[in-house]
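Novice: What shape does this take:
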Amino acid sequence: MTLTYFLLFLAASAAAAATGIIFKPGEWYVGLKKPDFTPPNWVFPVAWTYLYVSVAYAAARIAPEAGSQIALALFAVQIALNTLWTPVFFGAHRLWLGLLVLICLWVAVAAMMLAFLQLDMLAGLLVFPYLVWLTLAGALNFRVWRDNPRAGAQT
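Specialist: Purely as a prediction, here's the structure:
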């Protein structure tokens, strides 16, 4: 792993994180009915910071490995989908479409984790918390969509 690889993957992650600065939850989200298992608001930036840093580190570990092309392509797919979710959900208020993006993101991250595991065990294991977090996020997205049928466009 080189510092250059880590900083490049971290920059991609920072770009994804920037959508959270541009498209904040705001009053619309505050007014939605949310499930009891919704984490407190302070947990989200802490969790995402940890996940972005650890996945950037994992990607940097596998980048110099022979045969890492598919794994790195999967990193690109997941960071693109990650970047897309926030403007879809918080910006456009498209709860169902947000859930669809999240399902695609979960599949991409699961595939990325498997590809990373084949190249570097630690790198693959570093992705696992991301998959767990996305599972929780998917459950939250589903419940918010289901429990708030009039909260924005549903297509």
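
Novice: Could you use CA atoms for every contact and neighbour count after this?
Specialist: Will do.

Novice: mind listing what residue 108 touches?
Specialist: For residue 108, the contact set (C-alpha atoms under 8 Å, 6 or more residues apart in numbering) comprises 74, 75, 77, 78.

Novice: burial of residue 27, as a residue count?
Specialist: 8 (other C-alpha atoms under 10 Å).

Novice: Sorry, wrong one. I was asking about residue 144.
Specialist: 20.

Novice: Verify the contact between it and residue 31 for me.
Specialist: No. If you go by C-alpha atoms under 8 Å, residue 144 and residue 31 don't touch, sitting 10.9 Å apart.

Novice: quick one: secondary structure of the residue of the chain most remote from its centre?
Specialist: Distance from the C-alpha centroid of the chain, by C-alpha atoms, centre = their mean, peaks at residue 66 (26.2 Å). Each residue gets one of three states, and residue 66 gets coil by DSSP: H, G, I helix; E, B strand; the rest coil.

Novice: Repeat that for residue 40.
Specialist: coil.

Novice: Can you give me the buried ones in the helix or strand hosting residue 75?
Specialist: If you go by DSSP states H and E, residue 75 is part of helix 69-86. For helix 69-86, the neighbour count (16 or more other C-alpha atoms under 10 Å) marks 71-72, 74-86 as buried.

Novice: Repeat that for stretch 110-129.
Specialist: For stretch 110-129, burial by neighbour count (16+ other C-alpha under 10 Å) applies to 110-117, 119, 123-128.

Novice: With respect to residue 136, which of the residues you listed is nearest?
Specialist: The shortest approach to residue 136 among those belongs to residue 128, at 12.8 Å (C-alpha to C-alpha).

Novice: Would you do the same for the sequence below? I want to compare the two.
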Amino acid sequence: MTALTTNPGRPSYFALAVWLVVTFAFAAIGAAGSATAPAFYAQLVRPEWAPPAWLFGPVWTILYTLMGIAAWRAWREPGAGRLTAALVYLSQLVLNSLWSWLFFAWHLGAKASLCIVVLWLAIAATMALFARRDRLAALLLVPYLAWVSFAGVLCYRIWQLNPGLLG
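Specialist: The predicted model follows:
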């Protein structure tokens, strides 16, 4: 753990790289579950306000980058609560990856909708824990929470519109 620890006021760019790699590793796990997403998404009945499929990749790339930076900022602050904040952060990454598998790979609309609610709660908990350590770390997760809020509504609506495909 010493390689990831920093002196206050002196950022560790190795630790930043580690947090980005960890975050994008979970992104890759989710992406594996989304391998057939473009074709599947195209065949779904979607509300008129649903974004085009091409938008998801760039949005998630930005969000995962912000998430990794937020985790690094929270981690680099010494003191109690660092491990708890990191574990809650990692748990929301697991839920995020799981959602992709539930929705795109396994076509389980109800479970994906439930997962995204739990994911939202885990992000909110992560933000609260990060805010105690570094206010900017919590603020960097605001776009993520906003996108997952939108995605949750979209997920539920698509599930309702496609009971045969997302039973």
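
Novice: returning to that earlier point: can you tell me the mean distance of the helix holding residue 75 of structure 1 from structure 2 after alignment?
Specialist: Mean deviation of helix 69-86 of structure 1 from its aligned counterpart in structure 2 after superposition (mean C-alpha distance after the TM-score superposition for structure 1): 0.9 Å.

Novice: what's the helix or strand that that helix is followed by aligned against in structure 2?
Specialist: The C-terminal neighbour of helix 69-86 of structure 1 among helices and strands, as given by DSSP H and E, is helix 95-119. Counting by TM-score structural alignment, helix 95-119 of structure 1 falls onto residues 109-133 of structure 2.

Novice: how big is the offset of the matching stretch relative to structure 1?
Specialist: Stretch 109-133 of structure 2 sits 0.8 Å off on average (mean C-alpha distance after the TM-score superposition for structure 1).

Novice: Contact partners for residue 116 of structure 2?
Specialist: 95, 96, 99, 148, 152.

Novice: other SSEs contacting the longest helix anywhere in structure 1?
Specialist: The single longest helix within structure 1, with elements called by DSSP state H, is helix 121-147. With contacts taken as 3 or more C-alpha pairs under 8 Å, 6 or more residues apart in numbering; DSSP states H and E, helix 121-147 of structure 1 sits against helix 43-62, helix 95-119.

Novice: got those as JSON lines, with distance to residue 21 of structure 1 columns?
Specialist: Below are these laid out as JSON lines (distance: least, C-alpha to C-alpha, whole Å):
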{"stretch": "helix 43-62", "distance to residue 21 of structure 1": "11"}
{"stretch": "helix 95-119", "distance to residue 21 of structure 1": "17"}
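
Novice: For residue 22 of structure 1, find the nearest of those helices.
Specialist: Nearest to residue 22 of structure 1, of these and by C-alpha to C-alpha, is helix 43-62 at 14.1 Å.

Novice: Superposed on structure 2, what's the mean shift for the closest one?
Specialist: Mean for helix 43-62 of structure 1 is 0.8 Å (mean C-alpha distance after the TM-score superposition for structure 1).

Novice: Against which helices or strands is that helix packed?
Specialist: Using 3+ C-alpha pairs under 8 Å, 6+ apart, helix 43-62 of structure 1 sits against helix 3-22, helix 69-86, helix 95-119, helix 121-147.

Novice: wait, which of these is closest to residue 53 of structure 1?
Specialist: helix 3-22 (6.4 Å).

Novice: tell me the angle the closest one makes with helix 69-86.
Specialist: 20 degrees (axes from the mean of the first three to the mean of the last three C-alpha atoms, to 10 degrees).

Novice: Please identify the buried residues of helix 3-22 of structure 1?
Specialist: Under 16+ other C-alpha under 10 Å, the buried positions of helix 3-22 of structure 1 are 5, 6, 9, 10, 12, 13, 14, 16, 17, 19, 20.

Novice: Switch those residues over to a markdown table; also include distance to residue 27 of structure 1.
Specialist: A markdown table is the format used below for the buried residues of helix 3-22 of structure 1 (distance: C-alpha to C-alpha, whole Å):
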| residue | distance to residue 27 of structure 1 |
| --- | --- |
| 5 | 38 |
| 6 | 36 |
| 9 | 32 |
| 10 | 30 |
| 12 | 29 |
| 13 | 26 |
| 14 | 25 |
| 16 | 22 |
| 17 | 20 |
| 19 | 17 |
| 20 | 15 |
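
Novice: so where is stretch 54-71 of structure 2 in structure 1?
Specialist: With TM-score structural alignment as the criterion, stretch 54-71 of structure 2 aligns to 42-59.
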